[in-house]
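Engineer: Sequence first, predicted model second:
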Amino acid sequence: MKYVYILESLSDPDRHYVGLTDDLRDRLEKHNNGVVSSTARHRPWRIQTYLAFSDTQRAIEFEKYLKSGSGRAFAKKRL
């Protein structure tokens, strides 16, 4: 199972991060422990939304979409 997730920074609620992982709990822990350099400055993080995919390629495509301009607008309005 692959998870596409959106994190929200608790220190800066306007800051979000989109990612893809096999283990959601472990990945959130890494974000909050500063292991992920792109999210270390805006800790702590909480999971805002996540979706589970059985198809890896679809998960990759959806993550890529959420990182696009129209995907960010979709996530802001619908997720």
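Structural biologist: Received it, and whenever you're ready, just let me know what you need.

Engineer: going forward, measure contacts between C-alpha atoms and count neighbours the same way
Structural biologist: Fine.

Engineer: Using the three-state scheme, assign residue 74.
Structural biologist: Here residue 74 is helix, with the state taken from DSSP: H, G, I helix; E, B strand; the rest coil.

Engineer: Just list the residues touching it, thanks.
Structural biologist: Residues near residue 74 by CA atoms under 8 Å, 6 or more residues apart in numbering: residue 66.

Engineer: A further structure is provided below for comparison with the first:
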Amino acid sequence: MDQHYVYILYSETIDKYYVGQTEDTEKRLSFHNDPEKNNIWTQRGIPWVLKISIAFPSRTEAIKAERFIKSQKSRKFIREIILNGWKK
């Protein structure tokens, strides 16, 4: 199985966090920061900064973690992950 990552980006421009999952964090960050290729809402937050990338052994586990983080709807929860890592 390929390793997958949950990543958290931050945009100072719009003061927002973005949580996603990917196989290649560097490539995904590059996409979010490319105004030519990025046609999703994150385009308005350029530049995005990678705050943390958390490795998972499968895409399924990464998706579950991504959904869990998003379901918390909490900046405080996201900041806690950034400061102390993933603990679930």
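Structural biologist: Alright, I've got the coordinates. Everything quoted here is computed from the prediction, not taken from an experiment.

Engineer: where's the residue mapped onto residue 68 of structure 1 from structure 2 relative to residue 43 of structure 2, distance?
Structural biologist: Per TM-score structural alignment, the equivalent position to residue 68 of structure 1 in structure 2 is residue 71. Applying CA to CA, to the nearest Å, the value for residue 71 of structure 2 to residue 43 of structure 2 is 23 Å.

Engineer: the more surrounded of those two?
Structural biologist: Of the pair residue 71 of structure 2 and residue 43, residue 43 is the one with more neighbours under other CA atoms under 10 Å, namely 17 against 9.

Engineer: Just to confirm, what residue in structure 1 is aligned with the more buried one?
Structural biologist: Match for residue 43 of structure 2 (TM-score structural alignment): residue 40.

Engineer: Confirm for me that its match is in contact with residue 31.
Structural biologist: Yes. The criterion here is CA atoms under 8 Å, and residue 40 of structure 1 meets it with residue 31 at 6.6 Å.

Engineer: re earlier: who's in contact with the closest residue to the match of residue 43 of structure 2 other than its chain neighbours?
Structural biologist: Residue nearest to residue 40 of structure 1 in three dimensions, not counting chain neighbours: residue 34, with 4.4 Å by CA to CA, 6 or more residues apart in numbering. By CA under 8 Å, 6+ apart, the contact list for residue 34 of structure 1 reads 40-41, 43.

Engineer: Same check on residue 55 of structure 2?
Structural biologist: 3-6, 62.

Engineer: Please identify which pair of those residues lies farthest apart.
Structural biologist: Largest separation among these by CA to CA: 3 and 6, giving 10.4 Å.
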